[in-house]
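Chemist: sequence unknown, structure follows:
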């Protein structure tokens, strides 16, 4: 016998558990208290042992997860989640409370993350097989009935035997010939019968599930860890593992050589590990978690509420429904509790489970409304809770900076979405805005800009929707390659982004705007230089026009953050010179869609320049060139005339002459309509106050033939549809009254009017009326 090994006196207990289950957790606590181990091995990455000491530290609150990642490639990572009702967590807590050493015994993350691709395995749920053998059509309901609702420290042996019946009879440590058929397993392993005492149903045929190579390697490493603990002198060894692995660890360990050969040559990679907060929703099966459960909120309730859990649960359900203004009284709670207990008795269950409680809620509290049942499922059955880890947990500097900054700004990481309004005139609101913008630069969407619900908002206010997801912990680690603080990391990240050779002017302008919002001062100069460089090589006027308004607004107004934006002046002035020089050549040969897009850009640039920016004279000179050309799309020529008329460069007389020329013979009806749309778009007051323009447009419309009118009607509708309702009414009255060049109304024929009035009065006089009725006022004798 090898020196130091005392297997003759050592006692080993293997506790096969479900990774997240309150019954298993409670049973395991009782079993550990009864067994009183001197060391506990838990299924988990063996190289995470240094983190076990944080389990009992202040500030550690499940749900949490072990995170292992490759420092140079944070995207290569793995999580091992734990909730308060996870048996493994209760084993960790037991060790911390009783001074018992706890170690992880599964394959280290150095091997797990080194394997980029895993061999395909047959994915069959052993619990589903056992549930079917027991006559259940739902594995979750079977486990809830047999284990979770009837905690018993003696159930582990029965669970191990049940799993043993499902595994192919491969002896411990056997080497694998082929992935699909482990050595020692029968290629066509015959069915075996369900063991008695599991499920409470008549024995039914079970079909063994093959064990894949990766599972055998993991179990080999677990046995090696067990041998190491025994060699170190352990007398009472407790092993907590998934029920599927229990048969491979139970009983004599056998020789170590086969396990050593199975583990030889495994790939390795350098990894780092830490604790991160987790959420209940990430424990749910719907999240894609392989070991997920359907009801983490219900399981948490069962574990924490040991006295009258059903009544307390129904009380919480009533609270949720009442919060939705639904009439739920104490009588509903009492009746639902009675119904749940009756259903449990009919089904021979010791305690009402989730299925009985849900049926009682559906019938008594929700009146059969499935929408309300789904609400309860989302709010309570799955629920939402975010764990916490101690502040001194090992992590990257960037994560530490985020934690410290969020704590200073009193921003709580919450798993449920909530909207906040930030007043940028206040120091805290401004710093919160900087933090959230910097996180977005780093790809961490903790906050998403939202529409403010506060009336009268301005540029001094921002609204954000905050929701923390567990995956952001990994995103922070991934972003740590850019720097050790949020500010330096965001500056490096945004400069790297704009250094891309494919970056566009629009992308650069957006990056510069983001840098100003996030107060990334060290990146501003580099962004402006890059913007100047790209703009110098971009000869597309539409690209230059697209970024000019934003630069002008930023240069003129800056923002309430007090950012120095004077360096933008030179870039903006250079862009304007190039735009004015290239605009006349850019407006020719455009189809309708391109012309209308360019018109929108011209409008935006004109609005920005009219706020007092330098260079307005050369801009107006460029518009004059566009207005004078005959080969320009009407939408652009008409808009150029309108913009020049707005600033007095073209008077009303010249505007009318240009409109008359545009509507003259020789142009197509479509071209005329486009010119009118460009000239009038959004400005109905022009026709209200200038009757000569109205007369020209009216005469042109009345002179259209049927085919021409049908052709231009959609464009005219769009043009006049942009006018305000009072403007359209005023134009209609002017047209009905007869538009005159002098602005007056058509002459009234008094004699004909008197004839019409006498005829109307005669008709009215012939109508029957009371005898004492007075003569109509104003009647003409």
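Modeler: Perfect, thanks for sending it. If you're wondering where the values come from, they're calculated on a predicted model, not measured in any experiment.
Chemist: switch to C-alpha atoms for all contacts and neighbour counts from now on
Modeler: Noted.
Chemist: residues of stretch 524-534 that come out buried?
Modeler: 524, 526-528, 530-532, 534 (16 or more other C-alpha atoms under 10 Å).
Chemist: nope, stretch 93-105 is what I was after
Modeler: 93-96, 100-105.
Chemist: so how far does it reach from one end to the other?
Modeler: Stretch 93-105 stretches 17 Å from its first residue to its last (C-alpha to C-alpha, to the nearest Å).
Chemist: which residues are in contact with it?
Modeler: Outside stretch 93-105, the residues that touch it by C-alpha atoms under 8 Å, 6 or more residues apart in numbering are 29, 32, 37-49, 52-53, 55-56, 92, 221-222, 225-226.
Chemist: 6 Å instead?
Modeler: Contacts to stretch 93-105, defined as C-alpha atoms under 6 Å, 6 or more residues apart in numbering, come from residues 38-46, 49, 56, 222, 225.
Chemist: Just the ones of those in helices?
Modeler: Mapping the contacts of stretch 93-105 onto helices (DSSP state H) picks out 222, 225.
Chemist: Now do residue 55 against residue 33, distance only.
Modeler: According to C-alpha to C-alpha, residue 55 and residue 33 sit 19 Å apart.
Chemist: what about versus this one:
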């Protein structure tokens, strides 16, 4: 290394493959004794891990405050990041390597200090959001691109850097639109020249715009200059610095040690810990909020790794993806897309087809002009779903180590790509997986999201949607304050939530989550809090809202072999209080209150059917419904729903239902109230979906509705129409079509008068011989091969 190049300042764009190739070429040419990299010095001890064969980028340094793990910052690195290339070069060549940016102990403290502006859009986790909050730092690339006549900084950077060959890359990127190999990679090419040009450009920008708008940059650069002086004192002129191009002029500036130390005086501090964590390409994208500065990490990764002919190789990847999605893409499509991309680049004056040209070519040739397949290409290839890997010996909080052990034991590998997971809780491994996912959700680590499972699989099935995001490492660190294992932490968190909860519904939901997570040690605390809140809460709506969660908890307890006797006692007492207080609470309600109470009615009805029938709670509930159905002071939607629930449970004969409907639709009833009764009786709901089928199979009730509707006056019809549309629009298309046919033909006045063929597919009487034929199949599905018919019917119920 000559004196004219010392120290060697390599200004880069973070996560730029062209910068990464240029850095590698410059280091190969200069052979420095020490490499200094923009990053937190606390990470110096972790740098040797980068040489571990189990370390696979993208990865990130994660620094967090010990006392407040939620206060954290990331320094992500991909395979094509210049910083990662510099680290690997130094480790491979025996050079000293260090981070020289402002320590995380200061940056994390400054992030919470209102006297400091925070907005490092390069490495921190604030990114663009911080820029908007504190005043936008100038974008050097945008300024340079505009000066060069480009309206897109990304396209300008690709043309001048990413598509530029280097002397150290004999198989470098193609230089022309045809995709041929770069022609300026001869021995005479200077690998340092590109950095000198960028340094001159940044110097001119800083002379025009100052330091760019963030005072913290001045502090960071002062610290980096001090570290550079120390390195030169130890290694002489054999020092190379890899940092953001914006900082190069500041590092080359002549300042005094006293002036730099003055800028660092009085900085706030916080105790920090740092480690390597896996990262993803999705989190490298700018839109993720981490300010990495690139929109297309998958594309950049391809440019960095493709040894030659990157456009042809890219089009081959795209074709393979589309073929996997059953789209017809041939070799001819690939050839034509490459030609079109090259032609577009030549017409636009670009040295090589970039991402814009490849997208346009793929849309025209492989996607038939449609943007729909392009969405898949952007997601899978342009952004990508790569997830890095970190060796187990990397530092981690005890909770993270326990989680990693459980993930390995249960064969639940964290993946960046979203996937569905179906669990059968009768299998021990699946039950353990379910408990782990529920415990993590209780701790705020939302690795899995429950989704509706396959229809008809019963309570022994659970379905989850899994996706591991890098920030979940921060959530795990935050949850570490509750315990050193997932079980202990979830138990402590549940007990704390039970003590602090004020609403009854919150405690019942917590009890349900504890049962799902298998937190038997936390249940006594939660149950005591539940009993206390239930005893003090006199609001029937709150009681009705809390009961369904308790009933579900009892069902989950049966599935998971959990003792729920105490929970059943509380739930039964809650149900009894609802039975006493619900009838008076349903009088004098307006439309919104009636609609809300109808929802509570459905929830309580479903819940009571799941409770152990001690003290004939089911019979008491039926009496409540009977009173509600017959009480004129109760809103029509509640009276109709109560009548429907009684009918479905067999506690109200069909003649009785017809009588109640006739009264509700009599001429003396206001049309709006009558329409509300219809909505409650035949409308859908969680407890009784498919209300329209009742009218399909009972033409007597359909006739009453039809006769009432024909007598509504024109003035009143305008008022009741929205209610009726809301009721009947919830039916499935087939049900609405059948009802229309029945009304058009004119329904019979009674069920016995209905012709056999009135409703296609239904006979007037049950064919017991044909019905018995399905019983062997039902036994097989329910796993009750040896059960008799009565036991079979009970199991099905």
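Modeler: Yep, that arrived. Fair warning: this is a prediction, and the values are worked out from it, not measured in the lab.
Chemist: What would you report as the TM-score here?
Modeler: The TM-score (TM-score structural alignment, normalised by the length of the first structure) is 0.78; 700 aligned residues with a C-alpha RMSD of 4.1 Å.
Chemist: Now render the contacts of stretch 93-105 of the first structure as TSV, adding neighbour count and distance to residue 317 of the first structure.
Modeler: Shown next, in TSV, are the contacts of stretch 93-105 of the first structure (neighbours: other C-alpha atoms under 10 Å; distance: C-alpha to C-alpha, whole Å):
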residue	neighbour count	distance to residue 317 of the first structure
38	17	43
39	20	42
40	26	39
41	25	39
42	23	36
43	21	35
44	21	36
45	22	39
46	20	41
49	15	40
56	16	33
222	27	43
225	19	46
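Chemist: Reformat the contacts of stretch 93-105 of the first structure as a markdown table; add distance to residue 573 of the first structure.
Modeler: Formatted as a markdown table, these follow (distance: C-alpha to C-alpha, whole Å):
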| residue | distance to residue 573 of the first structure |
| --- | --- |
| 38 | 77 |
| 39 | 74 |
| 40 | 72 |
| 41 | 70 |
| 42 | 67 |
| 43 | 66 |
| 44 | 62 |
| 45 | 60 |
| 46 | 63 |
| 49 | 62 |
| 56 | 63 |
| 222 | 70 |
| 225 | 71 |
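Chemist: just curious, which of the contacts of stretch 93-105 of the first structure is nearest to residue 496 of the first structure?
Modeler: When the contacts of stretch 93-105 of the first structure are compared for distance to residue 496 of the first structure (C-alpha to C-alpha), residue 45 wins out at 35.5 Å.
Chemist: Taking the centroid of the second structure, which residue is nearest it?
Modeler: The second structure has residue 467 as the residue nearest its centroid, 7.0 Å off, counting by C-alpha atoms, centre = their mean.
Chemist: What is the neighbour count of the nearest residue to that one once chain neighbours are set aside?
Modeler: Sequence neighbours aside, residue 418 is the residue nearest to residue 467 of the second structure in space, at 4.6 Å (criterion: C-alpha to C-alpha, 6 or more residues apart in numbering). A total of 14 residues lie near residue 418 of the second structure under the criterion other C-alpha atoms under 10 Å.
Chemist: So which residues of the stretch 1-150 of the second structure form helices?
Modeler: All helices of the stretch 1-150 of the second structure, identified by DSSP state H, counting those that start in this stretch, fall at 17-30, 82-93, 104-111, 128-134, 140-147.
Chemist: among those helices, which is the most enclosed?
Modeler: Most buried of those by mean neighbour count (mean count of other C-alpha atoms under 10 Å) is helix 17-30; its value is a mean of 23.
Chemist: Can you tell me what sits against that one?
Modeler: 1, 12, 80-82, 161-162, 168, 191-192, 304.
Chemist: same check, this time on stretch 507-523 of the first structure
Modeler: 434, 437-438, 491.
Chemist: One more pass at 7 Å, please.
Modeler: 434, 437-438, 487, 491, 495, 498, 524, 527, 531, 547, 563 (C-alpha atoms under 7 Å, 6 or more residues apart in numbering).
Chemist: Of these, just the buried ones, PyMOL syntax please.
Modeler: Selection of buried members from those for PyMOL, criterion 16+ other C-alpha under 10 Å:
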select buried, resi 434+437+438+487+491+495+498+524+527+531+547
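Chemist: Tell me the one of the contacts of stretch 507-523 of the first structure nearest residue 648 of the first structure?
Modeler: residue 547 (26.9 Å).
Chemist: SS state for the closest one?
Modeler: Classification of residue 547 of the first structure by DSSP: H, G, I helix; E, B strand; the rest coil places it in helix.
Chemist: Tell me which residues touch it, please.
Modeler: The neighbours of residue 547 of the first structure, taking C-alpha under 7 Å, 6+ apart as the test, are 505-506, 509.
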